[in-house]
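Engineer: below: sequence and its predicted model.
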Amino acid sequence: MTGHPLTQTEMGDGVTVSADSVEDARRIFEALSAGGTVLMPFEPQPWSQGFGLTKDRFGVTWVIDSPAAE
């Protein structure tokens, strides 16, 4: 990782995280999902190399996104 690894934007009761790489995004998603509930598995999407939605063990909803596919 170089520089600041992610951008965080608060959205109501949830948080969106845009990581610099699909690897960072997957690592963040897996860490936040531990003990929580996966709402949408982390998978490639037409707009992203990896995207997922999870609720952590404290009930906070997280949207995790990685850069667009090249």
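Structural biologist: Looks like it came in fine.
Engineer: from here on, just use CA atoms for contacts and neighbour counts.
Structural biologist: Fine.
Engineer: who's in contact with the strand or helix carrying V15?
Structural biologist: Using DSSP states H and E, V15 maps to strand 14-19. If you take C-alpha atoms under 8 Å, 6 or more residues apart in numbering as the criterion, strand 14-19 is touched by 5-10, 25, 60-67.
Engineer: and it, which residues are buried?
Structural biologist: For strand 14-19, burial by neighbour count (16 or more other C-alpha atoms under 10 Å) applies to 16-19.
Engineer: give me the distance from the next helix or strand after it to the chain's centre.
Structural biologist: Later in the chain than strand 14-19, the nearest helix or strand by DSSP H and E is helix 22-33. The chain centroid and the centroid of helix 22-33 are separated by 6 Å, computed with C-alpha atoms, centre = their mean, to the nearest Å.
Engineer: take the one below as the second:
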Amino acid sequence: MSGSNQKVTPFLLFQGQQAEEAMNLYTSLFMDSEIKNILYQEDGSVLHATFSIKGQNIMCIDSAIKHEFTFTPAISLFVECDSIDEIQHLFQSLSESGDVLMPLGELPGMEKFGWVQDSFGVSWQLSLPSID
């Protein structure tokens, strides 16, 4: 991560060669996002990759080991959206084939808030701050 002042970076551990598919989905949904680099194993799985969403770097891999654990909503990615259209689009797209953990609605201090778990198991808290 040379050239970045970021000190703490989310790291997503996927199983079953899902990392590249997840990165492609995320970078297609979020504006100001890109896949920065991917290193592959001989079998085509992701050895290490970095992508960014709204300027936040996120690293990921495909685990070479089958683990008994997966993602949990206890840890989630919190996204501050810029518009009602953006939050509605992200909520719909990320919950497709996933789960709605908290329906899109109003919360104190927020015009809209929703919490979803995507088809890969990654949890997303989506927020549209109140304009006051």
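Structural biologist: Structure's in. What do you need? Owing to the predicted nature of the structure, the values given are computational and were not obtained by experimental measurement.
Engineer: so which of the contacts of strand 14-19 of structure 1 wins on neighbours?
Structural biologist: For the contacts of strand 14-19 of structure 1, the largest neighbour count, defined by other C-alpha atoms under 10 Å, is 31 neighbours, found at D65.
Engineer: distance of it relative to F58 of structure 1?
Structural biologist: Going from D65 of structure 1 to F58 of structure 1 by C-alpha to C-alpha, to the nearest Å gives 20 Å.
Engineer: roughly how far apart are F91 of structure 2 and L128 of structure 2?
Structural biologist: F91 of structure 2 is 11 Å from L128 of structure 2, by C-alpha to C-alpha.
Engineer: so what's G52 of structure 1 closest to, chain neighbours aside?
Structural biologist: F42 (4.0 Å; C-alpha to C-alpha, 6 or more residues apart in numbering).
Engineer: what stretch of structure 2 does the strand holding V15 of structure 1 fall on?
Structural biologist: Under TM-score structural alignment, strand 14-19 of structure 1 corresponds to residues 76-81 of structure 2.
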